[in-house]
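K.L.:
Turn this into a structure:
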Amino acid sequence: MSKGLRSLATFSWRAAVWVTISVLAWAIAPAQSRTAAADPALARLEREIARLAEIAGGIVGVAALHLESGRRVSLNGGERFPMASTYKVPIAVQILTKVDRGELTLDHMVALEPTDLSPGSGTLSDLFNKPGVALSVRNLLELMLLISDNTATDVLLRLAGGAEAVTARMRELGIEGLRVDRPTKRVIADWIGIAEPAPWSLERFRELARAVAPQDRQAAARRFDADPRDTATPEAMVALLEQIYRGRALKRETTELLLDIMRRCRTGEARLKGMLPPGTEVAHKTGTIGGTTNDVGILVLPADAGHVAIAVFVKSSEKDIPTRERAIAEIARAIHDFFLFHPAPAQ
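P.N.:
Below is the predicted model:
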């Protein structure tokens, strides 16, 4: 049995629902529609997404675009959410833009200093915390996107020209609802409630974090969720994914490099990929901090049914991470099945 047929054979109970919806929608609106406002089937999908979002608690934002047909769905798609580590995608785009422009090479070696080490996810801060380490830009990119290494991210952000340069690149691409403002070390410090200005050594950071009282941490977390810095709307993130997919953000070689790394992402197996048919190709990036749990990426549908750019953001949730991840997985599966079993009507 071919890969496409095996994938088709794995569809869930939702598939039957979407097939029924497809027939009804064609009877009501035979012309192709792009949004739920004009397409009853897409409107039903949006209601299903809203129902599934309740699993996560907090506020959930979703945007999804079927890249071949232009059909899209959204839930709180214009609301800002903390990107957490999904902001590493726009950072990667800016780094690779500099490569495309001849301002940086992937083989350029970068020496890491003790003050470069950042807390949180990754391995560099734990395994290479002594002087004498140098890594290429390519290796830093892989660490940032594969295992979400925060030290690699902050080094790359500096090489990218800083947060302002990343945001400026987003504006060049016509993306307004996404901004990058701080290195990950500062993002985490603000979430914890560390007031002392950087720079810090990693040990000093940990000392400051331990000194923050629980009530101050809670207040800082509330401020963090309301902070416009380092946020994106789901629709803006999907717009960036679309620009990457269509080759508008980067040259062909760097586009292929970025998507290849994102396809090999080692985090978030229970999120976008969690309930998809085995073997489904997903180029994605996760993000997690406090009550925020995110995953964004591009799904490849089986049987040549196309590609879906998708962003699912959760913020201000008090549910545990596995529960939030289940909500993301359920939403991704609903979207996957809809676009697989509900092809666009002929014009």
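
K.L.:
hey, let's count contacts and neighbours off CA atoms from now on
P.N.:
Will do.

K.L.:
Based on its surroundings, how many neighbours for V73?
P.N.:
23 (other C-alpha atoms under 10 Å).

K.L.:
Doesn't it lie inside a strand?
P.N.:
Yes: in this structure, V73 lies within a strand as judged by DSSP: H, G, I helix; E, B strand; the rest coil.

K.L.:
For it, list the residues it contacts.
P.N.:
35-36, 42-43, 45-46, 62-65 (C-alpha atoms under 8 Å, 6 or more residues apart in numbering).

K.L.:
Just put those in TSV and tack on distance to T151 and neighbour count.
P.N.:
Compiled in TSV, the contacts of V73 are given as follows (distance: C-alpha to C-alpha, whole Å; neighbours: other C-alpha atoms under 10 Å):
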residue	distance to T151	neighbour count
T35	40	17
A36	41	18
L42	41	27
A43	42	16
L45	39	20
E46	38	22
V62	29	29
A63	29	26
A64	31	28
L65	32	26
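
K.L.:
between these, which is nearest G291?
P.N.:
V62 (16.3 Å; C-alpha to C-alpha).

K.L.:
how about the nearest residue to L250, chain neighbours excluded?
P.N.:
T97 (6.2 Å; C-alpha to C-alpha, 6 or more residues apart in numbering).

K.L.:
one more to line up against the first:
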Amino acid sequence: MIKIFTIVALAISVIGCNGTSRNTEVLRTRVENIVSSKKAIVGVSIIDSKGKDTISINGNRRFPMQSVFKFHIALAVLSEIDKGKLSIDQKIEISKDQLLPEDFWSPLRDDNPDGGSFTIGQLIQYSVSHSDNTACDILIRLIGTPKTVEEYIKKSGINEIQITFDEKEMQAKWENMFQNWTTPIAATETLKLFYENKNNLLSKSSYDFFWKVNKETSTGKNRIKGQLPAETIVAHKTGWSGTNKETGITAAVNNIGIVFLPNGEYFIISVFVTDSKEDFDTNEKIIADIAKATYDFYTSTGN
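P.N.:
I've put the predicted structure just below:
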């Protein structure tokens, strides 16, 4: 426990436009207290809507993304739509043999066991909002390969990311997931970059659609959203690796997103949990506790 606490404490940095402030120290301490006793490596990156506060824990460490990469895939597909190479209403035929098998999470397959015809917009909704693996891999093939997605994100200005495998390949071997990684800071910067959209990376229609499907995310109800007021709007994407039966270690319980506050402001948060010997509920609670501490910090009258 002491070793984990020391590593976490040394990895925490707090940077604000006026340097480390008393108020930011309060939030930093709260987050540190949440993660310090856990048998896991936790990565956190938080930015407020004004860019005033940046808090990171293991912010430059590479974490396996798992399904978080579906966020990036959707962005790459929408970019191709904006170029006129694809259309959001374009129909894609998916045959029964293209559906991933039952050991893969796929609401699309469960809803359509014989396959069917789907618009690209529907595939993005399945992939992002419901973390569907069949839709994910179909979308990747529409634009090229996993590296096509990586290259698009890097050209947009985010360098700390690697996408090597699609879902089927990633889940073929435990070690494959570690080839699809990003850092907490890069994840938060990606959220910020595409939400602010200052460089018009997405057209207005693609932008509106993308953030709508992120707000409709149905997975991870006990993570970022877990302890927030029920009416809180969160645009987010989750990821999960399952637990290695041989080692008892969970490699990824993740959630990245934007939390919209009652006063019209927001904060951007990315939390990655890896190398965890905690149970699933505890891993999710780590994320929920950090999100709640951050929400309370930005909604308290003292800040």
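
K.L.:
still on that earlier bit, need the counterpart of the residue nearest to L250 of the first structure in the second structure.
P.N.:
The alignment partner of T97 of the first structure in the second structure, by TM-score structural alignment, is S79.

K.L.:
Give me the contacts around the helix or strand containing that match.
P.N.:
S79 of the second structure belongs to helix 69-82 when elements are defined using DSSP states H and E. By C-alpha under 8 Å, 6+ apart, the list of residues contacting helix 69-82 of the second structure from outside reads 86-88, 124, 127-128, 131, 136, 139-140, 142-143, 148-149, 152-153, 163, 180, 201-203, 206, 210, 237.

K.L.:
hang on, the earlier thing: quick one: neighbours of the residue nearest to L250 of the first structure, just the number.
P.N.:
Around T97 of the first structure there are 21 residues (other C-alpha under 10 Å).

K.L.:
Helices of the stretch 201-347 of the first structure, start to end?
P.N.:
202-211, 214-226, 234-245, 252-263, 321-341 (DSSP state H, counting those that start in this stretch).

K.L.:
Next, format the ones you listed as JSON lines and append distance to L272 of the first structure.
P.N.:
Listed next are the helices of the stretch 201-347 of the first structure as JSON lines, based on distance: least, C-alpha to C-alpha, whole Å:
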{"stretch": "helix 202-211", "distance to L272 of the first structure": "32"}
{"stretch": "helix 214-226", "distance to L272 of the first structure": "22"}
{"stretch": "helix 234-245", "distance to L272 of the first structure": "14"}
{"stretch": "helix 252-263", "distance to L272 of the first structure": "12"}
{"stretch": "helix 321-341", "distance to L272 of the first structure": "5"}
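
K.L.:
who's in contact with the most centrally placed residue in the first structure?
P.N.:
The centroid of the first structure falls nearest to V296 when counting by C-alpha atoms, centre = their mean (2.9 Å). Listed by C-alpha under 8 Å, 6+ apart, the contact partners of V296 of the first structure are 86, 237-238, 272, 284-286, 309-312.

K.L.:
which residue lines up with it in the second structure?
P.N.:
Looks like V296 of the first structure aligns to I256 there (TM-score structural alignment).

K.L.:
Mark which of the contacts of V296 of the first structure are part of strands, please.
P.N.:
Here DSSP state E is the test, and the contacts of V296 of the first structure give 284-286, 309-312 as lying in strands.

K.L.:
Going by distance to D126 of the first structure, which of these wins?
P.N.:
For those, the closest approach to D126 of the first structure (C-alpha to C-alpha) belongs to T286, at 20.9 Å.
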